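[1] From the sequence below, what's the structure:
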Amino acid sequence: MPKATPPTSQPSQPSQPSQPSQPERRPGPGPGLRERKKIKTRQAIRRAALRLFAEQGYEATPVDRIAAAADVSTSTVFRYFPAKEDIVLTDEYDALMAEAIRERPRDEPPTASLRHAVVGLLGPAAGAEREELLARLALVRQVPALRARMSGGLADSGTLLGEALAERSGRAPDDFEVRVAVGAVLGALREAVFHCLDHHHLPTATTASTTRATATRADAMTTAIDRALDLLSRGIPL
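    As a prediction, this is how the structure comes out:
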């Protein structure tokens, strides 16, 4: 990764107590009833869509059929997902990753913090969401329209990750080094995921996966991500 490692905080006088490497954070209030209903509806639409994509294929599945399977109106689908591609591409993971980075020790290298944030989404604790994430990633790799639209989502991801890294390093989110570091990391993660999809036969729109297979494929993706981030941290030696 390009040199964007945040400096370790040190006391200015020997008599002062050392500063903690990680700020204390108090958990905020959970989502209210209205927000929980929105999350539930969004998840129902996405799960119905993924099920239909697996059965019929992405291109052959219209939005009105997704709406019927999720027991909502077509206008409701478009209210939550402005385009069909967004059903696959949008999620709540960016905010979770940014928060996970903020919770890591400030003196930890950014690549290590990012590794913890990303791999957490692929670990056993993710449960059924892990299989869903793998299926979505496979669809992105297979469908040109999804790959074309993904660039906008990566820009949003970069904004959130840049803000989190900027807080850790005391830099501005639009700092040159922060922007380059985020761009390098996102590019490396994308290529690691695509490489794994190409070589480890992750779940596709027509391939069922068992719990064991999902775990094996998630482990393969974790290994690919580790390799990519390690390559960045070593200055990309070729």
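
[2] For the rest of this, base every contact and every neighbour count on C-alpha atoms.
    Fine.

[3] The one helix or strand Ala135 maps to: how far from the chain's middle?
    Using DSSP states H and E, Ala135 falls within helix 128-142. In terms of CA atoms, centre = their mean, to the nearest Å, the centre of helix 128-142 is found 11 Å from the chain centre.

[4] Now Ala60: closest residue in space, sequence neighbours ignored.
    Phe53 (7.9 Å; CA to CA, 6 or more residues apart in numbering).

[5] got the angle between the helix or strand harbouring that neighbour and helix 128-142?
    Here Phe53, judged by DSSP H and E, is contained in helix 33-56. Taking axes from the mean of the first three to the mean of the last three CA atoms, to 10 degrees, one finds helix 33-56 and helix 128-142 inclined to each other by 50 degrees.

[6] one more, for comparison:
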Amino acid sequence: MMERHSTLREQRRAETQRTIQAHAVRLFTERGYDATAINDVADAAGVSPMTVYRHFPTKEDLVLVDQHRQLIAERIAASSPAQPLVRRIGRALIEAAATLTSGRRTPDLATSEQFLLDRLRLMISTPALRAKHLDNYYALQQAIVDALGDDTTEPDAAFHAHAAASACLATMHTALVRWAEDDGKTDLSTLIAAALAAAFGDDDLTPGADG
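    As a prediction, this is how the structure comes out:
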């Protein structure tokens, strides 16, 4: 019984967090990041400013907090260690993008494609967010290396994993910028696959393809 209540609490917490973030990104897009206060976000979401801060300790977090890191790490952990590092990481990035954009027509603002596009544009164009956005990439890189598991216990293996993760993430960033510039007209997972193929010469980086 306690476990069920705990699960319900986590679900409600996640729902509240998504609602707050969806309204924050909408307001930042409409009014400008600097011109929007935390109180404005709280009013739009129908919660108190304290609730906003409980879920998002800083204003930057309202844009940058996401679950992408866990999703990508899970994909990598489930992949075969027999595959090359770049392929394991690349496929995880492509599959995560496909999952994240699968709800492009959903009525849920926090999972819609427009939300993802607006959030990405804010990260790219807002000076106050760019530095912390880079910190998020470093955290994602470490999550990828950790997800590779025992393959990274030796110093040389860890170095190779960090290098592969860094290269894949830089390539993905190029695809994300193109996706934002193209207003989401091209499928994001397809763009990431094309960017990875161009960078690494691997035309087999497709979700579900055999290693």
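
[7] List the TM-score for the superposed pair.
    With the length set by TM-score structural alignment, normalised by the length of the second structure, the two chains reach a TM-score of 0.77; 188 aligned residues with a CA RMSD of 2.5 Å.

[8] Which secondary structure elements does the helix holding Ala135 of the first structure sit against?
    helix 84-89, helix 144-169, helix 176-200, helix 211-233 (3 or more CA pairs under 8 Å, 6 or more residues apart in numbering; DSSP states H and E).

[9] So which of those is nearest Thr41 of the first structure?
    Of all these, helix 84-89 sits nearest to Thr41 of the first structure, with 12.0 Å by CA to CA.

[10] Off-centre distance for that closest one?
    14 Å.

[11] Which positions in the helix holding Ala135 of the first structure come out as buried?
    Neighbour counts over helix 128-142 of the first structure (16 or more other CA atoms under 10 Å) mark 130-142 as buried.

[12] Mean per-residue distance, stretch 178-190 of the first structure versus the second structure.
    Superposed on the second structure, stretch 178-190 of the first structure shows a mean distance of 1.6 Å to its aligned residues (mean CA distance after the TM-score superposition for the first structure).

[13] in the second structure, what residues pair with that stretch?
    Using TM-score structural alignment, the residues of the second structure aligned to stretch 178-190 of the first structure are 161-173.

[14] Equivalent analysis for stretch 144-152 of the first structure, please.
    Going by TM-score structural alignment, stretch 144-152 of the first structure sits over residues 127-135 in the second structure.

[15] average distance between the matching stretch and the first structure?
    Stretch 127-135 of the second structure versus its aligned partner: 1.3 Å mean (mean CA distance after the TM-score superposition for the first structure).

[16] And the buried residues of helix 128-142 of the first structure, which two are furthest apart?
    Going by CA to CA, the pair spanning those furthest: Arg130 and Gln142, at 18.6 Å.

[17] thinking again about what came up before, Serialize the buried residues of helix 128-142 of the first structure to a markdown table and add fields for distance to Ala184 of the first structure.
    Formatted as a markdown table, the buried residues of helix 128-142 of the first structure follow (distance: CA to CA, whole Å):
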| residue | distance to Ala184 of the first structure |
| --- | --- |
| Arg130 | 25 |
| Glu131 | 27 |
| Glu132 | 26 |
| Leu133 | 22 |
| Leu134 | 22 |
| Ala135 | 25 |
| Arg136 | 23 |
| Leu137 | 20 |
| Ala138 | 22 |
| Leu139 | 23 |
| Val140 | 20 |
| Arg141 | 20 |
| Gln142 | 23 |
